[in-house]
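Chemist: fold the following, please.
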Amino acid sequence: MLIMAIAQRAGPFLIGNESGARNETGSQPGDIGGSLVTRRVDAHPSYVKSRLAVPAFKLDALAKLGDLAFCEPMVIACSGVIVDGYARFELAKLQNRQTLTCIEYDWTDEQALQSLLRMQRRSSTLSDFARVLLALQLEPSFKEKARANQRIGGQNKGSSKLTEAAAVDVRSALAHEAAVCEGNITKVKQLMRNAHPEILEALRSGEIRIHRGWKLCEQSPEKQMQALMLYRSKRGIGKTIRNLIARLKPRPRPSKSDLARLTRLLSALNSGELGSINVLVVKATGKAVYLTEELVAALDAQEELTFE
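Modeler: Here you go, the predicted model:
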């Protein structure tokens, strides 16, 4: 579903991004006027290609603001692609809103993408990995400009291959656009070739950082998943321990009947459900069985069916 947007062409301005930080676009629109136009808007093609999405917690926080969530105008390019305001755009679709206030700039899709990245540098909406994915969409254009500069400078005439110095300049420019170090550009390219899809999703969401994902992808796809699950388990266990300490309320120790119940419920699951359960060995003291909340919910549902 596309949202009809009221857009007003305007001059240089300060616009707030989704995080509340304010960024100067430094834009120079071709048309400056006061006329209002009505048009459709949509996500930037590079945003869609990179399979990015607004986190659910971000939408929930924005929804709690009510109508105040839409006070800040969205920023769009003349083609109708969104530059700033993705969370508002998604929330408007969920709420079936028909119009959104927008400020339109006379930008190409490439200029719009650069402005999108610039506005997200101080925002928590996009992870470092997500920003690099977007910046990499600019690489063909940056390379072509570097080749043109080579030809003007008389280097490698007639060759389409970049010199080592020019290639470094392109990588540096991409790192600048994504606000990351140059090494992360190379790491993300390797991740896109070698990482398990689940690792890529964890990187997009910001669950894991680029360097951790890069280290994981040195292993086979199967071992990558095992390492990711172990990392998630450790994080979950650590969070639980911290919460227990903070509350200063000792939890009752599992009794034999609890373990017997667990064994009985696991035995009642069909082979398909059992096959989807991963078993990991965690380095921890004592004798204990750790369950994920998803598995507990499944076992509770199984128990209800058993005694109906």
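Chemist: every contact and neighbour count from this point should use C-alpha atoms.
Modeler: OK.
Chemist: in three-state terms, label residue 239 for me.
Modeler: Three-state call for residue 239 (DSSP: H, G, I helix; E, B strand; the rest coil): helix.
Chemist: residues contacting it?
Modeler: With contacts taken as CA atoms under 8 Å, 6 or more residues apart in numbering, residue 239 has no neighbouring residues.
Chemist: now swap in residue 178 and tell me
Modeler: Taking CA under 8 Å, 6+ apart, we find residue 178 in contact with 117-118, 121, 128, 131-132, 134-135.
Chemist: now the other sequence, so there's something to compare against:
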Amino acid sequence: MSGQTHAEGAELLRVTDLVKHFRPPRGARRDGPSVVHALCSVSFSVGPAETLGIVGESGSGKTTLLRTILGLQKPSSGQVLFLGEDVAQRRGKRARALQREISVVFQDPYTSLDPRMTVADILAEPAQIHRLTAGSRTAVTLLDQVRLPAASLRKFPHEFSGGQRQRIAIARALALDPKLIVLDEPVSALDVSVQAEILALLNELQRERQVSYLFVAHDLAVVADISHRVGVMYGGQMVELGPTGQVITEARHPYTRELLAAVPVPDPQVERAKPRMLQRQWPTETDGLPPCPHGDVL
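Modeler: Prediction:
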């Protein structure tokens, strides 16, 4: 996807200096740190009809970032603004409105769908939760948009392949016509050929519905294939952020360069000549990652 960015000031989501710290259980403090810096001064924005890809290894802070954006946990400091309103300050009806405006597609299509519900019930559930009217025609339209036949409405999740289940999950995410969809490792559990189909579908849906994506994954190649801009997370910090083409061809941070080196190349000689990923235990200043300046914020 091209490296186009949203117009200045036309922001759907803005994350500013986001900090989230956790205090480990008492028994774990003897051998480990007294405070875990899950997020440290993370800042970025997402514009209308834009895809921002967030890439990073396990433990980089991606899950904590998503939970804070979705309002599932409060930040230690910093702000998450959605349509100019602080997510952490939303209460009552405003908090429920956020659930309609931001949808989520989860990683595992085998566990994210209730096996006891038909597809028709799965697609109708979001409207029922928010007490909105939704008919069978809406469900048929949603299935058509994700390229599944109307006959799928009568079936249960176990009757579908992994890729088809993820299409159903995407249809459910579209049910309330959200402005932003958070995609949490949406293709990592799928075969490579199916991954390509799902990514192509997401691109089509974005063009048709002008929805924005926050696409989170550990695979830089997958993220780069769908994103307008890419952010690289390491040790709770956003160590690199920019247009996709620029991050891929002009990576500045050592960790980003290592992620690029980890992408497989079909030429065995080129693959053998590539530098290997370092075995890291925890980020240090020698990695180009300064210590979190908000160590006492809890």
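Chemist: give me the TM-score for this pair.
Modeler: After superposition, the two chains reach a TM-score (TM-score structural alignment, normalised by the length of structure 2) of 0.25; 141 aligned residues with a CA RMSD of 7.2 Å.
Chemist: circling back: got the contacts of residue 178 of structure 1 as a markdown table, with secondary structure, neighbour count and distance to residue 102 of structure 1 columns?
Modeler: As requested, the contacts of residue 178 of structure 1 are exported to a markdown table (DSSP: H, G, I helix; E, B strand; the rest coil; neighbours: other CA atoms under 10 Å; distance: CA to CA, whole Å):
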| residue | secondary structure | neighbour count | distance to residue 102 of structure 1 |
| --- | --- | --- | --- |
| 117 | helix | 24 | 18 |
| 118 | helix | 21 | 18 |
| 121 | coil | 21 | 21 |
| 128 | helix | 22 | 27 |
| 131 | helix | 26 | 23 |
| 132 | helix | 27 | 26 |
| 134 | helix | 24 | 22 |
| 135 | helix | 23 | 24 |
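Chemist: for those, which one is nearest residue 233 of structure 1?
Modeler: Distances from residue 233 of structure 1 to these, taken as CA to CA, are shortest for residue 128 (23.3 Å).
Chemist: give me the distance between that closest one and residue 120 of structure 1.
Modeler: Noted for residue 128 of structure 1: a distance of 10 Å to residue 120 of structure 1, by CA to CA, to the nearest Å.
Chemist: again, but for residue 184 of structure 1
Modeler: Distance, residue 184 of structure 1 to residue 120 of structure 1, by CA to CA: 17 Å.
Chemist: could you do residue 210 of structure 1 as well?
Modeler: Taken as CA to CA, the span from residue 210 of structure 1 to residue 120 of structure 1 is 17 Å.
Chemist: neighbours of residue 95 of structure 2, how many?
Modeler: Counted by other CA atoms under 10 Å, the residues lying close to residue 95 of structure 2 total 15.
Chemist: scratch that, residue 227 of structure 1
Modeler: Other residues lying near residue 227 of structure 1 total 17 when counted by other CA under 10 Å.
Chemist: that one against residue 216, yeah?
Modeler: Yes: counting by CA atoms under 8 Å, residue 216 is a contact partner of residue 227 of structure 1 at 7.1 Å.
Chemist: hmm, back to that, so which of the contacts of residue 178 of structure 1 is the closest to residue 271 of structure 1?
Modeler: Using CA to CA, residue 128 is the member of the contacts of residue 178 of structure 1 that lies nearest residue 271 of structure 1, at 40.0 Å.
Chemist: surely the closest one and residue 210 touch.
Modeler: Yes: between residue 128 of structure 1 and residue 210 there is a contact under CA under 8 Å: 7.4 Å.
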